[in-house]
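S.K.: Have a look at this fold, sequence not included:
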């Protein structure tokens, strides 16, 4: 008699997991840090930030996080890189919210020298990702006057993702505030720093699994990403997501895909691959958008200048789906 249970097990569907990135748009607590320029986000500050607004933002963000990739996996993300967080405490408060507190999340975070005090971090589900080591790597920039221009560090976390050793690099590259062309050299330097880390990893293990994620303040086709970061050892699935009608953020009525997740090419291998890339997407469900007015369908943000809107973030999250073959 045929062993149907063994046959079914051998041909069972692989488990799907999601890995995501989300710029949380100024996730500050309400306390004044004398060492950073966080004064706007205090009760006496420009934005009248307070405990009620902070709690509202935490709860809204947590409900979004719990739904990223859920349609494909029936679960929450196993990894979530984040940007624009003030400190480790805000991340601990985020995973302690009602929507996330029972899901087994923990955080990796280091303070970086950014003048506003905003950093990157990594949320991970302990049952799916076991941290082996972590470090923070600074990006040295200079202003036009030859002084050091402080920016966010790169977070490098190494761990076992579904049992597969994986390196995660979380980024938030210099903004375009001073102009696209003027600021581009700084993002190229950040890209080159990532390449240096990747090359160092691959010197020790050529087949290392690497995930580079972040708010790069450049799109998939910009110089920093296309020519300085993504080489033949990396694959950027996000190139297909940015269109005239869709992106992760909108500026002056134009869509951009600054938020990206870039993978080492070995995630694409079709055979004998325990953790295989499946698809990518932007999590831009209707409730995350402006419902009406001239900014309809844009991300529903927390503030528009000084005006409090009470939304989520000025960015949509992005995510990748992987198939785990046990």
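M.R.: Received it, and whenever you're ready, just let me know what you need. Note that the coordinates shown come from a computational prediction; the quantities given were computed from them, not determined experimentally.

S.K.: use CA for all of it now, contacts and neighbours both
M.R.: OK.

S.K.: Go through the longest strand seen in the chain and flag the buried ones.
M.R.: In terms of residue count, the longest strand belonging to the chain (DSSP state E) is strand 15-27. Judged by neighbour count using 16 or more other Cα atoms under 10 Å, the buried positions of strand 15-27 are 16-27.

S.K.: Could I get the full set of strands for the stretch 101-250 of the chain?
M.R.: Ranges of strands in the stretch 101-250 of the chain, per DSSP state E, counting those that start in this stretch, are 105-109, 119-125, 129-137, 154-161, 164-172, 209-215, 234-235, 249-251.

S.K.: Dead centre of the protein: give me the residue that sits there.
M.R.: residue 21 (2.5 Å; Cα atoms, centre = their mean).

S.K.: how close does the spatially closest residue to residue 194 that is not a sequence neighbour get to residue 121?
M.R.: Distance criterion Cα to Cα, 6 or more residues apart in numbering; nearest residue to residue 194, sequence neighbours excluded, is residue 229 at 7.0 Å. Going from residue 229 to residue 121 by Cα to Cα, to the nearest Å gives 21 Å.

S.K.: What of residue 12?
M.R.: Between residue 12 and residue 121 the distance is 35 Å, computed by Cα to Cα.

S.K.: Show me which of the two is the more surrounded one.
M.R.: Of the pair residue 12 and residue 121, residue 121 is the one with more neighbours under other Cα atoms under 10 Å, namely 27 against 10.

S.K.: A further structure is provided below for comparison with the first:
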């Protein structure tokens, strides 16, 4: 009996050492995010854009003050995304609904972000409203190597005239020395109804899939993140059929795509934007299989989330619980955006 107790003691001690060793594992963690900034326009009427219909240019007074407050509000949100775990604002963040590079310069130079030393990747797109997508990155963590803008050519079914919309932005670079590819999207809206506008988003998804396929033809193990305001939910055809995105990690094959936001939408009922008392999860971050492997010797996906802090929600009235947008009824609300940001954490095991 004494011998048995001795061996049980050794077994317990061995298990304790393994658990202790596991508990001592250390990980480096970075936040990657996307945020629709809802009409981040400047105060200057650009004669070659339809920006005079932007909420800020429709205002009659205090335009400059409102603009600076809008920028500061956006900076506040960005400065806080992911900090609960990473203790840092996003090292990479895609943004949409920005008018030009100058509004991005004003954003990254806001007092809440200037210390992060964000770089900017931006191209002017042919969008009729003059809004673009862009990528911001912390220069000491991410180093862009290549960037390109891919044009989405879609046409009106009746007139066959081209519909000018946002380009899709590809940025390839090194995240602390590891090659990663980021695609930033803002797919065509649901104006005219979901069914009627659906082919436009299917076309956007096809362009996105072509970009991903091209990267994978060079390297099947490429780490690719595609993010944005897709104007479709994770369950819509553009995402499920064209991108063939999977909700279950185990179902993702080589060259496949994983969408962590499908379960958040279907099982938890979460969303990023609301309309007529229904939530949609249009803002998503998807990734290829090499980012979801269980080997953490390089950066891998850890967790996805929606940044829906209490201060970002409307507290009163008809739109109680909705995202607290910046502009409503022709005026500035001192709010933020009609979309919540989304984010993922990338982690990498580091030596003691």
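M.R.: Noted; the coordinates are in hand. In this text the structure is predicted, and so the values were computed from the model without any measurement.

S.K.: Now which residue in structure 2 aligns to residue 22 of structure 1?
M.R.: Aligned counterpart of residue 22 of structure 1 in structure 2: residue 35 (TM-score structural alignment).

S.K.: Tell me which residue of structure 2 lines up with the residue nearest to residue 194 of structure 1.
M.R.: Aligned counterpart of residue 229 of structure 1 in structure 2: residue 243 (TM-score structural alignment).

S.K.: One more: residue 74 of structure 1?
M.R.: Using TM-score structural alignment, the equivalent of residue 74 of structure 1 in structure 2 is residue 87.

S.K.: Look up how far residue 345 of structure 2 lies from that match.
M.R.: 12 Å.

S.K.: Who has more neighbours out of those two?
M.R.: Between residue 87 of structure 2 and residue 345, residue 345 has the larger neighbour count (other Cα under 10 Å), namely 20 against 13.

S.K.: didn't that one look like it was pressed against residue 81?
M.R.: No: using Cα atoms under 8 Å, residue 345 of structure 2 makes no contact with residue 81, being 10.6 Å away.

S.K.: Give me the common contacts of the two.
M.R.: Contact criterion Cα atoms under 8 Å, 6 or more residues apart in numbering; residues shared by residue 345 of structure 2 and residue 81: residue 31.

S.K.: Need the counterpart of residue 110 of structure 2 in structure 1.
M.R.: Structural alignment (TM-score structural alignment) places residue 110 of structure 2 against residue 97 in structure 1.

S.K.: same deal with residue 225 of structure 2?
M.R.: Using TM-score structural alignment, residue 225 of structure 2 lines up with residue 211 in structure 1.

S.K.: before we move on, what about residue 70 of structure 2?
M.R.: Counting by TM-score structural alignment, residue 70 of structure 2 corresponds to residue 57 in structure 1.

S.K.: Are we agreed that its match is in a helix?
M.R.: Yes: according to DSSP: H, G, I helix; E, B strand; the rest coil, residue 57 of structure 1 belongs to a helix.

S.K.: on that earlier part again, and the gap between the match of residue 74 of structure 1 and residue 113 of structure 2?
M.R.: In terms of Cα to Cα, residue 87 of structure 2 sits 14 Å off from residue 113 of structure 2.

S.K.: ditto for residue 81 of structure 2
M.R.: Per Cα to Cα, residue 81 of structure 2 is found 12 Å from residue 113 of structure 2.

S.K.: for residue 78 of structure 2, same thing?
M.R.: In this view, residue 78 of structure 2 and residue 113 of structure 2 are 8 Å apart by Cα to Cα.

S.K.: Give me the more crowded residue out of the two.
M.R.: Between residue 78 of structure 2 and residue 113, residue 78 has the larger neighbour count (other Cα under 10 Å), namely 23 against 17.

S.K.: Which residues are in contact with the residue nearest to the more buried one when sequence neighbours are not counted?
M.R.: Here the nearest residue to residue 78 of structure 2 in space, its sequence neighbours aside, is residue 89; by Cα to Cα, 6+ apart that works out to 6.5 Å. With Cα under 8 Å, 6+ apart as the criterion, the residues that contact residue 89 of structure 2 are 31, 78-83.

S.K.: still on that earlier bit, the match of residue 22 of structure 1 reaches residue 336, doesn't it?
M.R.: No: the criterion here is Cα under 8 Å, and residue 35 of structure 2 misses it with residue 336 at 10.7 Å.

S.K.: so where's the longest helix in structure 1?
M.R.: Counting by DSSP state H, the longest helix found in structure 1 is helix 180-204.

S.K.: can you give me the angle that helix makes with strand 209-215?
M.R.: If you take axes from the mean of the first three to the mean of the last three Cα atoms, to 10 degrees, helix 180-204 of structure 1 sits at 160 degrees to strand 209-215.

S.K.: mean per-residue distance, helix 180-204 of structure 1 to structure 2?
M.R.: With mean Cα distance after the TM-score superposition for structure 1, helix 180-204 of structure 1 departs from structure 2 by a mean of 0.5 Å once superposed.

S.K.: What is the equivalent residue in structure 2 for residue 285 of structure 1?
M.R.: Under the alignment by TM-score structural alignment, residue 285 of structure 1 pairs with residue 309 in structure 2.

S.K.: can you pull the contacts of that match?
M.R.: Residues in contact with residue 309 of structure 2 (Cα under 8 Å, 6+ apart): none are found.

S.K.: Following superposition onto structure 2, what is the mean distance for the one helix or strand residue 279 of structure 1 maps to?
M.R.: If you go by DSSP states H and E, residue 279 of structure 1 is part of strand 275-282. Its match in structure 2 and strand 275-282 of structure 1 itself, once the structures are fitted together, sit a mean 0.7 Å apart by mean Cα distance after the TM-score superposition for structure 1.
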